[in-house]
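*Asks:* Output the structure for:
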Amino acid sequence: MNNTSYHCLSLLTSCKNLKTLKQIHASLVKIGLNSEPFIAGKLILHCAVTISDVLDYACRFFLHFPNPDVFMHNTLIRGFSESSTPQNSIFTFIDMRRKSMVPPDSFSFAFVLKAAANYGSLRAGIQLHCQALIHGLDIHLFVGTTLISMYGECGSVYFAKKAFEQMLEPNVVAWNAIVTACFRCGDVNGARKMFDMMPFTNSTSSNVMLAGFAKAGALELAKKMFWEMKVKDDVSWSTMIVGFAHNASFGEAFGYFRELQRVGLRPNEVSLTGVLSACAQAGAFEFGKIFHGYIEKSGFNWITAVNNALVDMYARCGNMEMARLVFESMPYKKSVVSWTSMIEGLAMHGYAEEAIQVFHEMEGSGIRPDWITFIAILYACSHAGLIEQGCSYFSKMKNVFNIEPKIEHYGCMVDLYGRAGYLQKAYDFVCQMPISPNAIIWRTLLGACSIHGNVELAEQVKERLSELEPNDSGDIVLLSNIYAVAGKWKDVATVRRSMTAQKIKKTPGWSMIEVDRTMYSFVAGEKSKKTTAEAYEKLKEIMLRLRVEGGYVPEVASVFHDVEEEEKEDSVFKHSEKLAVAFGISRLCKGRDIRIVKNLRICRDCHTVMKLISKVYGLKVVVRDRSRFHLFNDGSCSCKDYW
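*Replies:* The predicted structure is shown next:
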């Protein structure tokens, strides 16, 4: 390799964007080095892996290169495996086998198996395993370890263990992979057994166990292992902080955070964003504010990922003003995650026009939206009834940005049509999808049938759902609800008998509220806890006042049972969000906003009650249900009764 080649390679190494890359490529063409396999391979590597959002350029260059070697193929396979379209990695591998005389090597299989894992395709993974067998690479240490990880990601602990057993001399990485695979598949006991069998361990092994226990909710086991560890690194501490925070044990999470500081270690990006993410999920606004103050005071606010997590936390806790303030004051260039978090937050709160405006600002800033951004903007259009705009963005995603729609995008379109009442159009859209609709797609349409009371279509959709997930309690309850609203009590009784016979239980509704930086949870109908008894007492007082001053009349049309009105009223009276708001009124200082997180969609009666409470008591009530945010103020809701 001559001096010119070395110079070109050094230029490539320092290249950071597509514009500069094109200039270097043009120079290579001019001096005739673009056809050199080594130089061309490095160029593809830079496009496919090093620089973001230039994978298409690598593809075009690859297609025009005569007889690409195995390194070029592997580089493109790797690039796709780490992209938002990992299935293209598999297609590239197939094309390599069909057209090229170059046999795949261990790197080919490692990268394409990772793609199968990221795509979640067990079928593709098994076929690739067979190909590895044919080429004698299945027992290769690198390939074997990736096989274990792939099966774990695809949910097959049986095949993961089989792949592990085939390895001749598994190293510590392979052992860690099988432990991780067990946890991925929910086999906690299997993971413990494999860990106990390990002939040698390292800090990663212990951290894998910590993360697995935390994710499984086995916090006591995680604590025991953590304090028994002789060496605790940054990952160990971060795992404990994030694990407890994600399990809503904020006091202990903060305790580990303080202990981390006490022993002289500095928090890292993972621990900071992990705690903020957990605050976002639980709606722990006060806890998140305290943590924001710590971030500002400690000088972590220059980290883009931490600012992104702050935006997401404030948005999911129902405070878009603070989310916007953090977003607009970010010290460095905003990433695609920054913009997407803001769009998603506005969408959740029903500010569709503002979400669209931010999307256009994102385009103007030169940041290319990704597939998650389009989910956010389609969600915004769906929850505001903006059908034309939603269809336009769906088309733009494919035709302008070359982003192939995923199942989530199709789900957004079904939701868009369904919420607006175009049920037949939604059904036709599902039937014409180029990919097989999953249970979530059909469930979205069933939910729309419930909103608009279309019994006939609901029955058709439920049949499709039964083929995919026959015993899902939510689908059965939703169908029962549709029958109840239509007054078809015989059908309601039939559905409920079917649930009893199959021992299918309804998912209980729960709501959470933060009071004095402590999270309190309430379950529909539960009366055993002291806090619940307190909430019931306050709720009786509230409901009486709403009847007298607000003219409240219970909406009982959706109550499942063909029973007396008094029993129906008692049924809706027990809903968890009513208990949570009553507890908030009882405990919080006068004038404080009440913020509630709910696991199910808020019902019409609870929606009416929240509007009346906001008017009669002069309060702002924020409810985040499974679908979106509802801001109740002075007798009205931000959703404008469109949810």
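*Asks:* Only C-alpha atoms from now on, for both contacts and neighbour counts.
*Replies:* Will do.
*Asks:* how far away is the spatially most central residue of the chain from residue 311?
*Replies:* Closest residue to the average C-alpha location of the chain: residue 372 at 9.8 Å, with Cα atoms, centre = their mean. According to Cα to Cα, to the nearest Å, residue 372 and residue 311 sit 16 Å apart.
*Asks:* do residue 449 as well
*Replies:* Using Cα to Cα, residue 449 is found at 34 Å from residue 311.
*Asks:* Sequence B follows; please return its structure for comparison with A:
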Amino acid sequence: MIQSSAAAIILPCFPTQSPFHFPSKPARGGHVAPPFISNPSGALHVRCRSTSSVQARLPEEASSVRKHNQGIEPNFHPFRSSNSSSTERGDDDDDDDADSFVDVDNLLYLLRFSTKYSDVELVRAVHASILKIEEDTHLGNVLIGAYLKLGLVLDAYQVFKNLSEPNVVSYSSLISGFAKSNREFEAAELFFRMRSSGVEPNEYSFVAILTACMRASRFELGCQVHALGIKMGFTDYVFVANALMALYGKSGGCLDSAIQLFEEMPERDITSWNTVISSLVDGSLYEKALKFGRDLVKIDEFRVDELTLLTLLTACTGCHAVKQGKEIHGHATRLGLATSLSLCNAMIGFYSKCGTIENALTVFDTMQIRDVITWTQLISAYMEFGLVDSAVKTFEKMPERNAISYNAILAGFSHNSQGLNALNFFTMMVRNGVELSDFSLTSVITACGLLADLETSRQIHGFVTKFGYGSNAHIEASLLDMYTRCGRMRDAEILYSTQNNPIALTSMMSGYARNGQPDEAISHFHRSLSEGKLAMDEAALTTALGVCGALGFRELGKQIHSFVVKAGFEADVGVGNSLVSMYSKCGEMDEAIKSFDAMSARDVVSWNSLIAGHVLHREGDKALALWSSMEKAGVRPDSITFVLLISAYKHTSSDLVDHCRTMFLSMKPTYGIEPASEHYASFVGVLGSWGFVEEAEEMILELPFEPDVSIWRALLDSCRLHVNTTVGRRVAKRILAMEPRDPSTFVLISNLYSASGRWHCAEATRQEMREKGMMRKQPCRSWIIHENEIHSFYARDVSHPQSMDIYRGLEVLILECMRAGYEPDTSFVLQEVEEYQKKEFLFYHSAKLAATYGLLTTSPGQVIRVVKNVVVCGDCHSFLKHVSAVSGREISLRDGSGFHFFSDGQCSCRDYW
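*Replies:* Predicted coordinates for the structure are as follows:
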């Protein structure tokens, strides 16, 4: 080791004013003049002399230290005591004076030499030599610093304990070392010991203890230290104020204090600006962080450094500020930082979230130096844009790969719903011995959930358990999610019973909601909350709000919103998105818009949530107006955005099919999004809703790929809407060939024939369903929420405690509606019974029972709110229109197609749904 160190230090030529020069002569009186003096900042400086001869001697000195401590008498004795005679040394007087000076001076230099080249052996050798001379606190402090720089905290502490009179530098160095070595509590104890010993802290002591408080999240102690700093007058020091800002910024709830500190600083450096900006970014206050960035540029454009730009890019990504992100890119170019590797990597990440793949590729192509992070960022960008093949090709071209690169491909497959590819890739990773992490396992578990294959899910669970990650909270939650996606709710409940972590609680809630048990999800939420098992963090709140939206549970959703405000979760983008979605699904679009406007930062999901709300309320014109605002804001749309926007054209006030066609065709060239099956299905629905059924069929037949059943089913529904049995028969044959045992297809076909008066064909369809055993389908369900309780109803349901009153009320209501012109449509009854029995079946559909219960239990003037788990049938739709007329009450019904608002015998859907 010493040879390499020596060779390294011979090469450089020290400048004349190097801080490591030695004086040529000792001070008068034969005493060595102290080579270091303390400046106000606590830094150590060395008195200098020419070192032309010292350069060549350093390797010899270092070697002689080791030999001396091994009991070997070297030719050179850097630590010989000052009273050794010249006769013993064989030197003249001048040489005697020079060599006697080397005692402490060379020790100090060798300590710095050892830390510069990470030479632990040399530090220990110097330490051994120090033990043989008289104690020097300053020398001890330098030794403490050397050990700390090499990560040897316990060795530094041993040196500290052996100091008879440690000073403020001794304490401050060790407190700082403890704070940076995950020994924050020992750092705090040492600070208290320093105070009790009578040693007054300096500005560096305060920085050290504040760092410990921040890393240990001891914010109350940090506040006390802040008060002490004010009392002693140290808060005016820039770096003490910076440490205080970092402490308050880390606490999350004290961002206002951090900003106030910043604004009150008499002097700021770039670290001050970076600290306050990064604190705002950590607190998701992205727009405010960008404002501070603009202020910094106005004050001194060239003061901005690489860290500033990296932090501001994170803010731009967080709030999808495309324009500001591009400005930061240009600013980096002007400052000559555009070639920075870390900054370029961050730019690729930014453009993958907020720009286009072309932007990301431009940055990649202009980079002169690339590392594995660069290539991995490009893979993630391709996956983000759905360009899976390009991502795989990039992976294959990588000159070097690591586990993160493999995980990027694996997660990308799962993100793009390619579960089988993800599973195959994971198998390859295992065979090739790639290091697996909890992120790898979470991705492959997600892939199994996408496949919904029971046997594969069992195998993956066994692999995870064998691998030793079975007790990982995130993986446990992923396994629960996988089981619920596979429909294995019983297995999920068993697995959940063996776990005790808040993430599993939220996964179980999502699972109940996903499997058509939202009321069970709410019960689980209340039970866990009352037992104190549920931590109300962002994930739990997002899940709970999602369940409230699925149920239409407005009251509970508003209570959770109040908790969000009180707990300070409003700034979280995910929680804000859930609030927008919850209110829109509960029929409260005004509240959804308010929640959207109140968000301090938004992403593409925020915009999608509000657009989806307008589509759900059949407000196509408002959805398209919001899209215009989204474009002006520079937010890059994703695949889901276009599914929603295309669907919005079904609900516009005028025929905008040509406009919809233009948007559909611009997806790939303008936005880089390849139209998928869901986009074609939405576009077919638009064409069909406006009566272009034949054109829709022609477009499907000309598709460059084999259309899946969702596209044909959209066309079949359009045929039902416009009673086009000619096209409907052809479409039905295709669907039945693709999914011969799907009961929903037979129901659509039967309803199509019934709507056109072809009763014998409708009856033949029902008979075929009976022969194939399809009459037992998932029961339709409607519910209404009254006094914070969910009241569910099925067709001809008598399980409700007030069923007798409900049926009596419904009979009266049916008679009143029939007097007003209501005629039961028995074509929606699939059972083979007599006509009067069909009417009996028809009268007691779940939506009718729920609406009647609402009339009986709500006060006059209140809106009756019903939710149905499938699309409402035509007869129930007609019935509810008449109910709104005869009762004078407004009825809100949310079904599988969207909202129906019944008032005065009319419906907001204009009888097209």
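*Asks:* Please identify which of residue 449 and residue 311 of the first structure sits among more neighbours.
*Replies:* Higher neighbour count among residue 449 of the first structure and residue 311: residue 311, with 29 against 25, using other Cα atoms under 10 Å.
*Asks:* I'd like to know how far the closest residue to the more buried one other than its chain neighbours sits from residue 248 of the first structure.
*Replies:* Closest residue to residue 311 of the first structure apart from its sequence neighbours, by Cα to Cα, 6 or more residues apart in numbering: residue 323 at 4.5 Å. Residue 323 of the first structure sits 22 Å away from residue 248 of the first structure, going by Cα to Cα.
*Asks:* These two - which one has more neighbours?
*Replies:* Taking neighbours as other Cα under 10 Å, residue 323 of the first structure and residue 248 compare with residue 323 leading, 25 against 18.
*Asks:* Enumerate every residue touching that one.
*Replies:* Residue 323 of the first structure is in contact with 310-315, 342, counting by Cα atoms under 8 Å, 6 or more residues apart in numbering.
*Asks:* To which residue of the second structure is it aligned?
*Replies:* Mapped onto the second structure by TM-score structural alignment, residue 323 of the first structure lines up with residue 592.
*Asks:* Can you classify that match as helix, strand or coil?
*Replies:* Of the three states, residue 592 of the second structure takes helix under DSSP: H, G, I helix; E, B strand; the rest coil.
*Asks:* who are the neighbours in contact with the aligned residue in the second structure for residue 439 of the first structure?
*Replies:* Structural alignment (TM-score structural alignment) places residue 439 of the first structure against residue 709 in the second structure. By Cα under 8 Å, 6+ apart, the contact set of residue 709 of the second structure is 735, 738-739.
*Asks:* any idea which of those residues is closest to residue 185 of the second structure?
*Replies:* Nearest to residue 185 of the second structure among the contacts of residue 709 of the second structure: residue 739, at 65.1 Å, using Cα to Cα.
*Asks:* which residues in the stretch 201-350 of the second structure form helices?
*Replies:* In the stretch 201-350 of the second structure, the segments counted as helices under DSSP state H, counting those that start in this stretch are 203-215, 219-232, 238-251, 255-264, 270-282, 286-299, 306-318, 322-334, 341-354.
*Asks:* What's the average distance for the last one when superposed on the first structure?
*Replies:* Superposing on the first structure places helix 341-354 of the second structure at an average distance of 4.2 Å from its equivalents, by mean Cα distance after the TM-score superposition for the first structure.
*Asks:* in whatever helix or strand comes next after that helix, what counts as buried?
*Replies:* The helix or strand immediately downstream of helix 341-354 of the second structure is helix 357-366, counting by DSSP states H and E. Applying a neighbour-count criterion of 16 or more other Cα atoms under 10 Å, one finds 357, 359-361, 363-364 buried in helix 357-366 of the second structure.
*Asks:* Just send the residues you listed back as JSON lines, with distance to residue 669 of the second structure too.
*Replies:* Shown next, in JSON lines, are these (distance: Cα to Cα, whole Å):
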{"residue": "357", "distance to residue 669 of the second structure": "12"}
{"residue": "359", "distance to residue 669 of the second structure": "14"}
{"residue": "360", "distance to residue 669 of the second structure": "16"}
{"residue": "361", "distance to residue 669 of the second structure": "16"}
{"residue": "363", "distance to residue 669 of the second structure": "20"}
{"residue": "364", "distance to residue 669 of the second structure": "21"}
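*Asks:* Go through those and say which is closest to residue 232 of the second structure.
*Replies:* For these, the residue nearest residue 232 of the second structure by Cα to Cα is residue 363; the value is 50.3 Å.
*Asks:* Please identify the helix or strand for residue 596 of the first structure.
*Replies:* Here residue 596 of the first structure is assigned to strand 594-598, by DSSP H and E.
*Asks:* which bit of the second structure covers that strand?
*Replies:* Alignment note (TM-score structural alignment): strand 594-598 of the first structure is matched to residues 864-868 of the second structure.
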